[in-house]
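Trainee: okay, sequence plus prediction incoming.
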Amino acid sequence: MTELRPPVYAEGRALLLVGLRQHHPQATAAQSILEQWEAFEALKRMPGAIGTTTYGVVCGNNPAEQTFEYMCGLEVADFDAVPADLDRMQIQSQRYAVFTHRGKVAKLRNTWAEIWNEWLPASGYAAADAPDFELYDYRFDRQAGKGVIEIWFPVMPEYDQNITKTLPQLLNL
């Protein structure tokens, strides 16, 4: 295991992302996501991209089938100039616990496991029903496959999970 440092909490702004979006079986995700990133990097240029920071977005988790959806993307100002063969994603503003992974991208899975299995149960937070993402900026060396990766994990206070229940349901009436 890595030594997971406490997160920084941040209000993430809304994002418009463009890139490649694929479903992955959990058992083979490490290899298939690597191949997805290679295909994304081969695109070279994204029309309307804002900067060079890339995002790895995790969404569409399906525990029953042990699959999830992952998107490699860049931020854009709008979707107007995006070619039809590229995928689009809009992420709403959200409260996040932001973790920092330092080291090899191959060990990123360990950091995710610590967040879910150790930090989250003891945090007083619940995972919000929103995409989480990895942020790869100038601190990450793509050629070496290592550096700093931020993990933006959407959170809400644990008590918020009960908001959808009515008062009689909460009181067992």
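Mentor: Perfect, I can see it now.

Trainee: contacts, neighbours, all on C-alpha from now
Mentor: Fine.

Trainee: quick one: contacts for the nearest residue to Phe140 once chain neighbours are set aside?
Mentor: Leaving aside its sequence neighbours, Phe140 sits nearest to Gly147 (C-alpha to C-alpha, 6 or more residues apart in numbering; 4.3 Å). Gly147 sits next to 101-105, 139-141 when contact means C-alpha atoms under 8 Å, 6 or more residues apart in numbering.

Trainee: show the buried residues in those residues.
Mentor: 101-102, 105, 140 (16 or more other C-alpha atoms under 10 Å).

Trainee: of these, which is the nearest to Gln169?
Mentor: His101 (40.9 Å; C-alpha to C-alpha).

Trainee: got another one to weigh against that:
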Amino acid sequence: MNATNTLPDTSTSVSQPRIEHAGPLLIAGFREPLDEHAQQKIPQLWQRLVANWDQIPQRMPPPDYGLCIHLKNHEYYYMAGVAVWDFDELPTIFSPFIIPSQRYAAFAHQGNVKDICTTIDLAFDQWLPQSGYRHATATENSLHFFERYGEKFDPQTGEGDIEIWIPITER
């Protein structure tokens, strides 16, 4: 089922998401703990990933993925990654992660990737509490949400074809 109704795009509202069932997706990439240096670390992870793409066997074409993974308590890490067919022969410098098969709310992000936190915050703080869904995540080593960067994303400008996918379940 896909929801296609949208709310006006303002700084205090978020578009209605598509409801999708997706996964599992095998992701290979680089990860770092999220901390007060996240704004510097995340672009560096992407630069490192792009510089090492040719070392990832069985790499699939875009979309590419930015994962926010909940470790435990209030600990998270971010992973810049690409989809792969499988993890066979994956060099040890890369981290593997499986995006689970489940239902997701997919939010289009309008504007530059540097402002992505606004869409994430609005999705979690505004849409989710009123949606009839709840965040579907385990207490440890689970996907909190992921960013999907499609074919039309331009890394030079930081714009185009960006979505935030939040795992959901009915209340």
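Mentor: Great, that's in hand. Predicted, not measured: the structure shown is a model, and the values here were computed from it.

Trainee: give me the TM-score for these two chains.
Mentor: In this superposition the chains share a TM-score of 0.84, using TM-score structural alignment, normalised by the length of structure 2; 155 aligned residues with a C-alpha RMSD of 1.6 Å.

Trainee: which residue in structure 2 aligns with Val127 of structure 1?
Mentor: Just so we're on the same page, residue 127 of structure 1 is Ala rather than Val. By TM-score structural alignment, Ala127 of structure 1 lines up with His135 in structure 2.

Trainee: contacting residues for that match?
Mentor: 128, 166-169.

Trainee: ok, it to Pro33 of structure 2 distance?
Mentor: 21 Å (C-alpha to C-alpha, to the nearest Å).

Trainee: now the spatially most central residue of structure 2. Nearest residue, chain neighbours left out?
Mentor: Centroid-nearest residue in structure 2, with C-alpha atoms, centre = their mean: Phe146, separated by 1.6 Å. Nearest non-adjacent residue to Phe146 of structure 2, counting by C-alpha to C-alpha, 6+ apart: Leu67, 4.3 Å away.

Trainee: what's the one you found aligned with over in structure 1?
Mentor: Counting by TM-score structural alignment, Leu67 of structure 2 lines up with Val57 in structure 1.

Trainee: check the mean deviation of the one helix or strand its match maps to from structure 2.
Mentor: If you go by DSSP states H and E, Val57 of structure 1 is part of strand 49-62. Once fitted to structure 2, strand 49-62 of structure 1 is off its aligned match by 1.7 Å on average (mean C-alpha distance after the TM-score superposition for structure 1).

Trainee: how about the nearest residue to the aligned partner of Asp154 of structure 2 in structure 1, chain neighbours excluded?
Mentor: Counting by TM-score structural alignment, Asp154 of structure 2 corresponds to Asp141 in structure 1. Ranked by C-alpha to C-alpha, 6+ apart and with sequence neighbours excluded, the top spatial neighbour of Asp141 of structure 1 is Gly147, at 5.8 Å.

Trainee: quickly note the distance from the one you found to Tyr138 of structure 1.
Mentor: Per C-alpha to C-alpha, Gly147 of structure 1 is found 9 Å from Tyr138 of structure 1.
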